[in-house]
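# Structure, please.
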Amino acid sequence: MSQSDPNHKLKLFTESLNDSEIKSSRIERLNSIAESLSSVYRQDDTLNLNFICTHNSRRSQLAQVWMHNFSRLFHLNIHSYSSGTEITQVHPNILSVLEESGFEVEKSRETNNNPRYKLNFSETKGSILLFSKSIDDQSLPKKFVAISTCSQADENCPFIPQASMRFSLTYDDPGKYDGSDREIEAYRLTNKQIATELKYLTHKLISDE
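You can find the predicted model right below:
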């Protein structure tokens, strides 16, 4: 693959993700989730995963993107979504770290408080729209597996009628560093952690088939 290939940067980033950087407690959690998801996947031959965080602006957006990327990369029939208990907007730093990772983001010309962004993967993996949405948004499937990426979502949303199963896979909020000299580095670390763990999770789904 040549250096001029638009997917070269993304390929290098994904290949750099190392399972050894995942803490043992997280490995146990990921294995447990993978085992449960595998049983559903074997039965239905498909999965709808909805990553949920309070504002659907940071962690849940990253999880949707990386799950989509790895499910297509490993040829799994998994459809990823994200939503929240409140509608806000995709944080600009999320778009920045995704572009740094090698994704192409077409910035919306919309001027409202919740613009949409088209994130391109490749000709074979297509694209998805990134925007903040609630858990009852019409773009979401009628049934899905819910994965909470922040503890607030667990607290604020104790029951999700559309969810056939529910799991907690929480991450520290990089937003707490907004306005500090650690801001962009915090987003980069969160992006890498989510990408690393979801790459591991999809590998487990393949091995458990």
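# Could you use CA atoms for every contact and neighbour count after this?
Will do.
# what helix or strand does the residue positioned nearest the centre of the chain sit in?
Closest to where the C-alpha atoms of the chain average out (CA atoms, centre = their mean) is residue 63, at 1.1 Å. According to DSSP states H and E, residue 63 maps onto helix 59-73.
# And the helix or strand just after that helix, what does it pack against?
Sequence-wise, the next helix or strand downstream of helix 59-73 (DSSP H and E) is strand 78-83. Using 3 or more CA pairs under 8 Å, 6 or more residues apart in numbering; DSSP states H and E, the elements in contact with strand 78-83 are strand 47-52, helix 59-73.
# Here is the second sequence; please produce its structure so I can put it next to the first one:
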Amino acid sequence: MSKNRVTMFPEITDIINQLNPETIFEDRKETLRPLVEFIQTKVDKQEAIRINFICTHNSRRSHLSQIWGQVAAAYFKIPDVFCYSGGTEETALFPKVAETLLSQGFLVFKISKEKNPIYAIKYGVNAMPIIGFSKKYDSPFNPSSAFAAVMTCSQADNGCPFIVGAEKRIPIMFEDPKVSDNTPMQTQVYVERSLQIATEMFYVFSKILRREE
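You can find the predicted model right below:
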């Protein structure tokens, strides 16, 4: 393993080794292609890569996308990748998402405990923590220009016809794991959605050709 690659927690490495991009259907790969192209263009120009994953409540799918996108970028050593998330409204990161990430090997801890708590999420001992909390997509915490807006749900895509500052708008919809809330299938559904998103983010970043130093 390259000395420049972050050493990830063993449980996360095990999950990564089991991801199989061959399970992604061709039509889904076409859906993911604009994100591959956006990232590749930025790499070729040696520009920072900013991706804001947007969903209605910024509570489930957008956070999972942000986290797995950042992990995939680190794994494939794509430099200057900054993944964010936001919503059309502010709520809170859903506790089952934090629980799911914990079960998959992430270190997740609250750094504030108000109604909309702030989480620090680490995928390796020396990795920069990913900060997770619910916020609107245009929050000052998120980039205001030169970013790709990835719409992870149809409600956000339909409700936000224009994202100020976005260089590119890319719809990549995921089924909401919320449908399983308060059912015996909840844990399984959240794990499956997390793994689907992980698989697709790893597929995207595996397609990027890094510029030789």
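# rewinding a little: the residue nearest to the centre of the first structure pairs with which position in the second structure?
Mapped onto the second structure by TM-score structural alignment, residue 63 of the first structure lines up with residue 65.
# now its match, nearest residue through space, not along the chain?
Spatially, and ignoring its direct neighbours in sequence, residue 65 of the second structure is nearest to residue 197 (6.1 Å; CA to CA, 6 or more residues apart in numbering).
# tell me the strands in the first structure, going along the chain?
For the first structure, strands defined by DSSP state E occupy the ranges 47-52, 78-83, 104-106, 117-122, 126-130, 144-148, 163-168.
# Can you check which part of the second structure the third one sits on?
Mapped onto the second structure with TM-score structural alignment as the criterion, strand 104-106 of the first structure occupies residues 107-109.
# what residues does the matching stretch touch?
98, 101, 102, 119, 120, 121, 122, 123 (CA atoms under 8 Å, 6 or more residues apart in numbering).
# In the first structure, what sits opposite the fifth one in the alignment?
I take that to be residue 120 of the second structure. Aligned partner of residue 120 of the second structure by TM-score structural alignment: residue 118.
# One more: the first one?
Residue mapping for residue 98 of the second structure onto the first structure gives residue 95, with TM-score structural alignment as the criterion.
# show me what contacts its match?
So residue 95 of the first structure contacts residue 105 (CA under 8 Å, 6+ apart).
# and the gap between it and residue 107 of the first structure?
9 Å (CA to CA, to the nearest Å).
# overlap in contacts of these two?
Joint contacts of residue 95 of the first structure and residue 107 (CA under 8 Å, 6+ apart) do not exist.
# Show me what residue 198 of the second structure lines up with in the first structure.
Residue 198 of the second structure maps onto residue 195 in the first structure, by TM-score structural alignment.
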